[in-house]
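Participant: I would like the atomic coordinates for the input below:
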Amino acid sequence: MKPEDFCNLAGRAGRWGKEFQGNIFCIDPLRASDWVDGSAPRSKRRQSIRLATQRLASEFSEFMEYAKSRAIRTRGRFYEYLLSYLVFRQIDYGTLASSPSVHGLSQDQLDILSTEMDGIIKTLEVSSRIVLRNPGISPWGMNAVRRQDL
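Facilitator: The predicted structure is shown next:
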């Protein structure tokens, strides 16, 4: 496999704002022993994909506790990834209510979340421009790198 094909394949493991991580498996389609019925599937099955921001709606209180604690890591790191995404969106749109990717939250929840993201953004030592140029990178990680450079 050419390096550019590998990088393209690796980029398929997650979707910004939908799912933050995933797995890629390379299987030889001609090796019958690798397939349940002896050959590679010829058609796709419909699968339900839940947006990460939909999960936020069902775990709003827990996520807000995480965001307010300015925690670095959590179980599964999902909240860390989600927080990075929301900080990015808050900077990009000015308010999360204007972001097309935040669904399922009430107006009150959006206001609370937006206010919390503003508070987080004010604590950043890196500029908003740097955050926007590095989507998916933890804001606290960027702060730590900046501190090492000083």
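Participant: From now on I want contacts and neighbour counts done on CA atoms only, so please keep to that.
Facilitator: OK.
Participant: List the buried residues for stretch 57-69?
Facilitator: A57, F60, F63, M64, Y66, A67 (16 or more other Cα atoms under 10 Å).
Participant: Dump those into TSV; add secondary structure and distance to S84 as well.
Facilitator: As requested, those are exported to TSV (DSSP: H, G, I helix; E, B strand; the rest coil; distance: Cα to Cα, whole Å):
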residue	secondary structure	distance to S84
A57	helix	17
F60	helix	16
F63	helix	12
M64	helix	13
Y66	helix	12
A67	helix	10
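Participant: Here is the second sequence; please produce its structure so I can put it next to the first one:
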Amino acid sequence: MDFMNISLIGILTSLAMGGTLPDDSKTQQQVAQVSTHILPNIAGQWQLRLDKTDAAQPNCQERYNFGRDQQFIGSSGQEFTYGKYLYADTGDGLPALAIQTQYDNNATDCSGNRVDQTGDILVAYVKQQGEQMQWCKDSKGTRCDMTLQRVLP
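Facilitator: Presented below is the predicted three-dimensional model:
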């Protein structure tokens, strides 16, 4: 296990225990009176390409919005979620995305399921090409199950 994996595990553990991510922008703003933000290349709104949806919701859409403040908002059918995310280079392969759900309204999603994901942490490796992003199970990008298309920058 290399240093980056240990650091990522430490951050995920901190998030799971109710910790927060450091906000360096406030310190920079107080010292220099200038506020700058570096956006991860996944910032913006993305829509999941769905192969199968619930027959009761034939026009169902699943969308994810990644904000500049490491806040995440998701919707799938009637389900609405929000939480925190971390997007970081792993040093070995694809960058990693960790999402911790802080709230889930426990409504029916596009697959017809009702699962309360509050407190859950999802970790995926991100393969991005232009306006398309895939979430993969491995850092080499050989097992990618989810494909998303950018909707808004």
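Participant: TM-score for these two?
Facilitator: In this superposition the chains share a TM-score of 0.21, using TM-score structural alignment, normalised by the length of the first structure; 57 aligned residues with a Cα RMSD of 5.2 Å.
Participant: Counting neighbours, what do you get for S25 of the second structure?
Facilitator: 14 (other Cα atoms under 10 Å).
Participant: again but with C144 of the second structure, I slipped
Facilitator: Neighbour tally, C144 of the second structure, other Cα under 10 Å: 17.
Participant: State the distance from S84 of the first structure to L9 of the first structure.
Facilitator: 23 Å (Cα to Cα, to the nearest Å).
Participant: if you count what's nearby, which of those two comes out ahead?
Facilitator: Ranked by neighbour count (other Cα under 10 Å), S84 of the first structure and L9 place S84 first, with 22 against 13.
Participant: From F60 of the first structure, how far out is the more buried one?
Facilitator: Taking Cα to Cα, one finds S84 of the first structure at 16 Å from F60 of the first structure.
Participant: And I112 of the first structure, by the same measure?
Facilitator: Distance, I112 of the first structure to F60 of the first structure, by Cα to Cα: 10 Å.
Participant: Next: C7 of the first structure.
Facilitator: Look at C7 of the first structure and F60 of the first structure: by Cα to Cα, they are 34 Å apart.
Participant: With I130 of the first structure instead?
Facilitator: I130 of the first structure is 27 Å from F60 of the first structure, where distance means Cα to Cα.
Participant: do E4 of the first structure as well
Facilitator: Taking Cα to Cα as the measure, E4 of the first structure and F60 of the first structure are separated by 39 Å.
Participant: Over to S69 of the first structure?
Facilitator: Shown here: S69 of the first structure relative to F60 of the first structure, a distance of 14 Å by Cα to Cα.
Participant: try N8 of the first structure
Facilitator: Relative to F60 of the first structure, and taking Cα to Cα, N8 of the first structure is found at 33 Å.
Participant: so where do the helices sit in the second structure?
Facilitator: When assigned using DSSP state H, the helices of the second structure occupy the ranges 3-16, 24-32.
Participant: which one of those is the most hemmed in?
Facilitator: Mean neighbours per residue, mean count of other Cα atoms under 10 Å, is largest over the helices of the second structure for helix 3-16, with a mean of 15.
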